[in-house]
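*Asks:* mind folding the following:
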Amino acid sequence: MPFSSLRDPSDLARAYAALEAAWREIKNSVPEAQRENARLDLAYLVADLAPLALDEDDLRENVLHHFRQRTAVHVT
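*Replies:* Sure thing, here's the model as predicted:
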């Protein structure tokens, strides 16, 4: 469970909101066969980066940055 380490309800809400926002931004660029795994990877990134984020937008931006870096490494 990606968000099992988050205990505070406001942290959970922020994490879910950031996950949904990030997913909306990248979903169409992920091949359909890989979407389930990509969304799970994104969720784990959200959970890992949530304690460091200033707010939901900061969290979303950091998650997208890390996700795109990982994707670029796997593609090249």
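
*Asks:* CA only for contacts and neighbour counts going forward, please
*Replies:* Noted.

*Asks:* go through the helix or strand hosting Glu20 and flag the buried ones.
*Replies:* Per DSSP states H and E: Glu20 is located in helix 9-26. Buried residues in helix 9-26, defined by neighbour count with 16 or more other C-alpha atoms under 10 Å: 11-12, 14-23, 26.

*Asks:* for the longest helix seen in the chain, packing partners?
*Replies:* Looking across the chain with DSSP state H, the single longest helix is helix 56-75. Judged by 3 or more C-alpha pairs under 8 Å, 6 or more residues apart in numbering; DSSP states H and E, helix 56-75 is in contact with helix 9-26, helix 35-49.

*Asks:* also this sequence, please, to line up against the first:
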Amino acid sequence: MDELLDAFIRKIKDGTYPPGSQLPSGRALADEYDVSQSTISRAVARLREQGVLVGRPGRGVFVAESAQG
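*Replies:* Prediction:
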């Protein structure tokens, strides 16, 4: 899971997922990283706890505006 977290952080830093942007769906991320959707969910939950991502009910998961790029 640490590799997945690092991959998300790299994509935020390189501008692939800039602050305020919506992440792709869990299914799309699972396919991209060749992991289960539950692994994606756990990674997203950890990054939400760290304040890197924010959930917006009914809309999805977004990169926090305060995320460092």
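
*Asks:* how alike are these chains, TM-score-wise?
*Replies:* Here the TM-score for the pair of chains, by TM-score structural alignment, normalised by the length of the second structure, is 0.30; 31 aligned residues with a C-alpha RMSD of 2.6 Å.

*Asks:* can you list the residues that contact the longest helix of the first structure?
*Replies:* With C-alpha atoms under 8 Å, 6 or more residues apart in numbering as the test, helix 56-75 of the first structure has contacts from 14-15, 17-19, 21-22, 41-42, 45-46, 49-50, 52-53.

*Asks:* buried sites along it?
*Replies:* Under the neighbour-count criterion of 16+ other C-alpha under 10 Å, helix 56-75 of the first structure has Glu56, Leu59, Arg60, Asn62, Val63, Leu64, Phe67 buried.

*Asks:* the second structure: helices as residue ranges?
*Replies:* Applying DSSP H to the second structure gives helices spanning 2-13, 26-33, 37-49.

*Asks:* could you export the ones you listed as a markdown table, including distance to Gly55 of the second structure and mean neighbour count?
*Replies:* A markdown table is the format used below for the helices of the second structure (distance: least, C-alpha to C-alpha, whole Å; neighbours: other C-alpha atoms under 10 Å):
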| stretch | distance to Gly55 of the second structure | mean neighbour count |
| --- | --- | --- |
| helix 2-13 | 15 | 14 |
| helix 26-33 | 13 | 14 |
| helix 37-49 | 8 | 16 |
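
*Asks:* returning to that earlier point: give me the angle between the longest helix of the first structure and helix 35-49.
*Replies:* Here helix 56-75 of the first structure points in a direction 130 degrees away from that of helix 35-49 (axes from the mean of the first three to the mean of the last three C-alpha atoms, to 10 degrees).
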